[in-house]
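K.L.:
could you look at this predicted model? Sequence included:
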Amino acid sequence: MNYILSLKEVFGNGEEETAHIDAGRMGNAARFANHSCSPNAKLYPVRVENDIARIALFALRFIEPGEEITYDYGSAESTLSDRKCHCGSRNCRLFMPSDD
């Protein structure tokens, strides 16, 4: 199982910072959120009283009880990999995002 999340932030001054988070051995339930091309949540970095970003998922719409929480693993700039996407969305891009 792979629980690695790569987060690239671009700040107002153009500076970029990339963090790689491995939740394979430790993490909360958010590590089980899956990809969808039509997600019901969005991932944001959040800083609370320190410089180290924490990852937060915010709902994009009302999420029904028992409904899977999903977010888009890519971004508007993402290229597509050769790995097929099985999210089932009507807007499915057919392949998973891939950011180098």
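P.N.:
That came in fine, so what should we check first?
K.L.:
alpha carbons only for contacts and neighbour counts from here, please
P.N.:
Fine.
K.L.:
Ala41 contacts Ala56, correct?
P.N.:
No. At 9.7 Å, Ala41 does not count as touching Ala56 under the criterion of Cα atoms under 8 Å.
K.L.:
look at these two and report which has more neighbours.
P.N.:
Using other Cα atoms under 10 Å, the more surrounded residue of Ala41 and Ala56 is Ala41, with 21 against 14.
K.L.:
and here's the other structure:
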Amino acid sequence: MLWLLSLEPIPRGSFVCEYAGEVLGFAEAQRRIQAQAPQEPNYIIAVREHLHDGRVMETFVDPTRVGNVGRFLNHSCEPNLLMVPVRVDSMVPKLALFAATDIPAGEELSYDYSGRFQNVAGASREHEPLEEENSLRKPCYCGSRSCASFLPWDSSLFSTPASSP
């Protein structure tokens, strides 16, 4: 497992890096996820933004082939980075990572893959996975006091479309 460490202190609120990669549609993100073997790393991130009118805008980013250092950031249930979708001259957001706390030199940089970290108060944890989903889940090794034992689970990319009548 790789770790990204801060080389110097990073003040809270500082921009750290972008989670860059190919922007995919749902069908292609689902195809790539389902084509992976269980032991392969999954770098695809699904960002869901809830709009004021009730709609949900989804952005899928895959840095596997075209990416940057952001793809090597590990998950933590108590991370020191916060991901924020930022728009610059486009409706497609850039996924910016900012320091959520003052980060000392030499500390591992991490973020919550679920996107719940420092989000709305009382945000519920993910649903309990079905037994067949447990075989697809990857263990969490963050070691935090509030570790969930597994990486966040997004079953939508593993589901198959309902058969049409």
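P.N.:
Alright, I've got the coordinates. Predicted model only: the values in this text are computed from it and were never measured.
K.L.:
give me the TM-score for these two chains.
P.N.:
Once the chains are laid over each other, their TM-score by TM-score structural alignment, normalised by the length of the first structure reads 0.87; 100 aligned residues with a Cα RMSD of 1.6 Å.
K.L.:
residue in the second structure matching Ile21 of the first structure?
P.N.:
Under the alignment (TM-score structural alignment), Ile21 of the first structure pairs with Val61 in the second structure.
K.L.:
that match against Ala46, yeah?
P.N.:
Yes. Judged on Cα under 8 Å, Val61 of the second structure makes contact with Ala46 at a distance of 6.7 Å.
K.L.:
could you look up the SS state of the residue nearest the centre of the second structure?
P.N.:
Centroid check for the second structure by Cα atoms, centre = their mean gives Tyr113 as the closest residue, at 3.1 Å. Three-state assignment for Tyr113 of the second structure (DSSP: H, G, I helix; E, B strand; the rest coil): coil.
K.L.:
enumerate every residue touching it.
P.N.:
45, 75-76, 151-152 (Cα atoms under 8 Å, 6 or more residues apart in numbering).
K.L.:
now for those: which two are most distant?
P.N.:
Ile45 and Ser76 (14.9 Å; Cα to Cα).
K.L.:
out of those two, which sits in the more crowded spot?
P.N.:
Higher neighbour count among Ile45 of the second structure and Ser76: Ser76, with 25 against 21, using other Cα under 10 Å.
K.L.:
quick one: that one from Glu49 of the second structure, how far?
P.N.:
Ser76 of the second structure sits 21 Å away from Glu49 of the second structure, going by Cα to Cα, to the nearest Å.
K.L.:
what strand or helix carries the match of Ile21 of the first structure?
P.N.:
strand 56-62 (DSSP states H and E).
K.L.:
for that strand, which helices and strands make contact with it?
P.N.:
strand 22-24, helix 26-35, strand 45-50 (3 or more Cα pairs under 8 Å, 6 or more residues apart in numbering; DSSP states H and E).
K.L.:
what would these look like in TSV with distance to Glu108 of the second structure?
P.N.:
What follows is these, written out as TSV (distance: least, Cα to Cα, whole Å):
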stretch	distance to Glu108 of the second structure
strand 22-24	25
helix 26-35	27
strand 45-50	20
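K.L.:
so which of these gets nearest Asn134 of the second structure?
P.N.:
Of all these, helix 26-35 comes closest under Cα to Cα, at 15.0 Å.
K.L.:
which part of the first structure matches that closest one?
P.N.:
Under TM-score structural alignment, there's no match for helix 26-35 of the second structure.
K.L.:
so which elements touch that helix?
P.N.:
Right, helix 26-35 of the second structure is packed against strand 56-62 by 3+ Cα pairs under 8 Å, 6+ apart.
K.L.:
list of residues touching the strand it packs on?
P.N.:
20-26, 29, 43-51, 92-93.
K.L.:
what's the spacing between it and its chain's center?
P.N.:
Strand 56-62 of the second structure sits 11 Å away from the centroid of its parent chain (Cα atoms, centre = their mean, to the nearest Å).
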